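Colleague: I'd like to go over a predicted model; first the sequence, then the structure.
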Amino acid sequence: MAITYALVSLILATLTETMESTYPGVFSSGSIGLTFLSLAIGNTVALIFYSLTSDRYMIHQRETKGDAFKPESRLVHLLLAAVMLPLGFLIYGWTLQSHVQYIVPLVGACAAGFSMTLSAIPAETYVVDTYEIHGASAIAAGVIFRAIAGAFLPLIGSPLYQSIGQGWGNTVLAFIAAAFIPPLGLLMMYGDWFHSKEQFGKSGR
């Protein structure tokens, strides 16, 4: 979740400069702010999607698995978000590089915003389910890490784009995002084993 937040923060920090330099004359100093609606739309769609699917999926899981239900079942939405984020960066970066009509890179930014919100909600719910009475402390630790990552990672945005371009720069970011998909898959499969090795995990108490 922290990496997703930091990577999307990088888009937020560089979006104005990027769109103005890639599409000179298209945006005025006032209209450039409208480009941020792409991220807001992604956030909103993610909220609607999660609200429509999460409870139904969890009810189905509890009915089919009963006592065997695991908190890792909540990570299905997080897995979708983890896949959407690198796709969003690839669309955003290479359409900017190719000077495709400006709405297309904004679709990529929208996908990144979708991923940010869709990863945040199930991640925090999973932490609460896993650590129970220690959930607030675990979430607080995650928020601190997210804030630190969100503060420093965007600083590399402009130098990265200037050195290797929008296409490859965002491809690097997509690879960083994609690198967390396999660990997430392992957590979904073997999460209960990991918790058994922890002091505060549900299985470890």
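Modeller: Perfect, I can see it now.

Colleague: From now on I want contacts and neighbour counts done on CA atoms only, so please keep to that.
Modeller: Fine.

Colleague: residues touching the residue nearest to residue 32 when sequence neighbours are not counted, list them.
Modeller: Using C-alpha to C-alpha, 6 or more residues apart in numbering and skipping the chain neighbours, the partner closest in space to residue 32 is residue 16 (6.5 Å). For residue 16, the contacting residues are 32-33, 35, by C-alpha atoms under 8 Å, 6 or more residues apart in numbering.

Colleague: who wins for neighbours among those residues?
Modeller: residue 35 (19 neighbours; other C-alpha atoms under 10 Å).

Colleague: Okay, helices next: where are they in this structure?
Modeller: Counting by DSSP state H, the segments of the chain that form helices are 2-22, 37-65, 76-97, 103-131, 135-152, 157-178, 181-196.

Colleague: can you tell which of these is closest to residue 203?
Modeller: Comparing those by their distance to residue 203 (C-alpha to C-alpha), the top pick is helix 181-196, with 4.7 Å.

Colleague: who does that closest one touch, helix- and strand-wise?
Modeller: Packing contacts for helix 181-196, counted by 3 or more C-alpha pairs under 8 Å, 6 or more residues apart in numbering; DSSP states H and E, involve helix 76-97.

Colleague: take the one below as the second:
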Amino acid sequence: MTEVGPFVPEEVNFAPNDPEYPKNWPDSRKFFIVLLVSGFGFLTPATSSMVAPALDQIATDLHITNSAESQLILSIFLLGLGVGPLLLGPLSEIYGRAPVIRWGNLFYLVFNTAGGFARTNSEMLIFRLLAGVGGSAPLVVGSGVISDCYHPEQRGFAVSIYNIVPLLGPALGPIAGAFITQSISWRWVFFIVSLADVTLQLMAAVVLRETYPPVLLEHRKSLLFESTGNPNLRTPYDNERSRDLRTVLRQSLFRCLQLLVTQPILQVLAIYLAYVYGLIYLVFSTFPSVWETQYHQSSTIGSLNYISLGLGYLSGSLICAVFVDRIYGELKARNDGRTEPEYRVPIMAAASLLVPVGIVLYGWSAGKSLFWLITDIGGFIFSCGIIMIMQSVNNYVLDAYPLYAASAIGAVTVVRNIPGVVFPLFAPYLYDAVGFGWGGSLLALVAVCIGFPAPVIIWIYGRRLRISSQFASNNERE
């Protein structure tokens, strides 16, 4: 090699204690970035559910007479959340996490604001769908940010924060939505969320930094080339990253589908997560009718029962924050310091018991109009299990697919959101046909049939499947 300027090694990489390597950043910087991404992640799910108490007024103003069409205003947002990761997840692995979060949320901001001005059902559905596409950015890229910033044994707390905040959105959003709708107008539900998003965008301009190592190394290589003129500089990721726009878009659309089709691990987890996520929005969509018809509460008072779901999410997240990393560390110590993504599975297995128990208690107590606190306890147990499952799955995917974390999460998210769209549409018909009690029992039975085998399959066969995969890690990759 002919040197030009001072000697520079041909491979551009991070040194072990490199301060520019995200895993070596100060804890305070990483914590604020996680909080900011979680803030974006709060607004997006809040947008999905804040309209639930306002559906009747929206239907009246937009001349909607069919209940399924009315429910579609709630759930079509999730379709956008499912489509967005097909593009945004892989794009973040090519152009970086920060630009995708910023531009995705700007797209979300425009169409969420437009939803407040909708005059027809078609306009509302289009605006909600497109807002969901943009709003998916922090939900799929956020996991990649955590993977970039934290070592596996440190991720449990960060993942707990990242997961609990977005799930508090759909739990607390309807409370705010009910009071805003009654006090001002349902249109201000959209406007107030947009104002909050503008605030976060301004904070992101100051706090948010790029975390994806391949993009950081590419930038470092460009600076070194400018100063040295060395044409042989390479990063460890150069062979995996294309700069041609058409190639990038083709790879972006293809990688999520490729992971989903070729990775049995992701298939199992996607089906598992899809069902429990569908249950979340089935409960959200029927919550107003439970409290208004079974307990004869007003829409605003009835919306306060969403607090039970929020407390369940918070409790489950705290359980994960305390025990996930502890269990991971103990299993690592027992295996001579060897790290395995399967160390995340014990919490997943325990949570699989809570979901059917909670949904049965919720359904039968609501169906019999028992003391309202019993119904809320059922919702609490159910939501506690849900968040524990979601955090366990996210932790496992981050550990198993460290280089393709955003695409892997995106693949799971695509499948996960489909039941979130569909379940609210048939929920009224299910409960009208068999009642809340038997409807809850049927849903719990399916949860048992799907939820119990999934952790067992991952625990027994996970490592074998990873070893045979070209995308998954055989052991921890830094």
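Modeller: That came in fine, so what should we check first? All figures in this text were calculated on a predicted structure; none of them were measured in a lab.

Colleague: re the thing from before, to which residue of the second structure is the residue nearest to residue 32 of the first structure aligned?
Modeller: Taking TM-score structural alignment, the alignment pairs residue 16 of the first structure with residue 288 from the second structure.

Colleague: That match and residue 29 of the second structure, how far apart?
Modeller: Distance of residue 288 of the second structure to residue 29 of the second structure, computed by C-alpha to C-alpha, to the nearest Å: 40 Å.

Colleague: Check residue 467 of the second structure too.
Modeller: Residue 467 of the second structure is 34 Å from residue 29 of the second structure, by C-alpha to C-alpha.

Colleague: again, but for residue 321 of the second structure
Modeller: For residue 321 of the second structure, the distance to residue 29 of the second structure equals 19 Å [C-alpha to C-alpha].

Colleague: What's the local residue count around residue 49 of the first structure?
Modeller: By other C-alpha under 10 Å, neighbour count at residue 49 of the first structure equals 14.

Colleague: which residues touch the counterpart of it in the second structure?
Modeller: Aligning on TM-score structural alignment places residue 49 of the first structure opposite residue 319 in the second structure. Listed by C-alpha under 8 Å, 6+ apart, the contact partners of residue 319 of the second structure are residue 388.

Colleague: separation between the equivalent of residue 392 of the second structure over in the first structure and residue 196 of the first structure?
Modeller: In the first structure, residue 392 of the second structure lines up with residue 122, judged by TM-score structural alignment. Going from residue 122 of the first structure to residue 196 of the first structure by C-alpha to C-alpha gives 21 Å.

Colleague: Between the two, which has more neighbouring residues?
Modeller: residue 122 (23 against 14).

Colleague: which bit of the second structure covers stretch 147-165 of the first structure?
Modeller: Counting by TM-score structural alignment, stretch 147-165 of the first structure pairs with residues 417-435 of the second structure.

Colleague: what about the match of residue 16 of the first structure, distance to residue 459 of the second structure?
Modeller: 39 Å.

Colleague: Next: residue 41 of the second structure.
Modeller: Residue 41 of the second structure is 30 Å from residue 459 of the second structure, where distance means C-alpha to C-alpha.

Colleague: So for these two, which sits in the more crowded spot?
Modeller: The residue with more neighbours, out of residue 41 of the second structure and residue 459, is residue 41; 27 against 16, by other C-alpha under 10 Å.

Colleague: Confirm for me that the more buried one is in contact with residue 140.
Modeller: No. Assessed by C-alpha atoms under 8 Å, residue 41 of the second structure is found out of contact with residue 140, at 9.3 Å.

Colleague: what about the nearest residue to residue 413 of the second structure once chain neighbours are set aside, how many residues close to it?
Modeller: Distances taken as C-alpha to C-alpha, 6+ apart put residue 82 closest to residue 413 of the second structure, at 5.9 Å, once the chain neighbours are dropped. Other residues near residue 82 of the second structure number 26, with proximity taken as other C-alpha under 10 Å.

Colleague: which SSE is residue 82 of the second structure in?
Modeller: Applying DSSP states H and E as the criterion places residue 82 of the second structure in helix 67-95.

Colleague: Now do stretch 290-303 of the second structure: distance to the chain's middle.
Modeller: With C-alpha atoms, centre = their mean, to the nearest Å as the basis, stretch 290-303 of the second structure stands 29 Å off its chain's centre.

Colleague: what distance separates the start and the end of it?
Modeller: Across stretch 290-303 of the second structure, first to last residue, C-alpha to C-alpha, it's 10 Å.

Colleague: Between residue 321 and residue 29 of the second structure, which is the more surrounded one?
Modeller: Neighbours per residue, other C-alpha under 10 Å: of residue 321 of the second structure and residue 29, the larger number sits with residue 321, 20 against 15.

Colleague: Please list all residues in contact with the more buried one.
Modeller: Shown in contact with residue 321 of the second structure (C-alpha under 8 Å, 6+ apart): 156-157, 160.

Colleague: so how far is residue 395 of the second structure from it?
Modeller: In this view, residue 321 of the second structure and residue 395 of the second structure are 12 Å apart by C-alpha to C-alpha.

Colleague: Please enumerate the shared neighbours of these two.
Modeller: With C-alpha under 8 Å, 6+ apart as the test, residue 321 of the second structure and residue 395 both reach residue 156.

Colleague: Can you find the partner of residue 111 of the first structure in the second structure?
Modeller: Match for residue 111 of the first structure (TM-score structural alignment): residue 381.

Colleague: Find the residue closest to that match in space, skipping its chain neighbours.
Modeller: Nearest non-adjacent residue to residue 381 of the second structure (C-alpha to C-alpha, 6+ apart): residue 358, at 4.8 Å.

Colleague: how about residue 60 of the first structure, what's its match in the second structure?
Modeller: Matched across to the second structure, residue 60 of the first structure falls on residue 330, judged by TM-score structural alignment.

Colleague: nope, residue 79 of the first structure is what I was after
Modeller: Checking TM-score structural alignment: residue 79 of the first structure goes with residue 349.

Colleague: Can you give me every residue that contacts its match?
Modeller: Going by C-alpha under 8 Å, 6+ apart, residue 349 of the second structure touches 452, 455-456.

Colleague: And those, which of them are buried?
Modeller: 452, 455 (16 or more other C-alpha atoms under 10 Å).

Colleague: Just to check, residue 107 of the first structure is in contact with residue 92?
Modeller: Yes. Under the criterion of C-alpha under 8 Å, residue 107 of the first structure makes contact with residue 92 at 7.3 Å.
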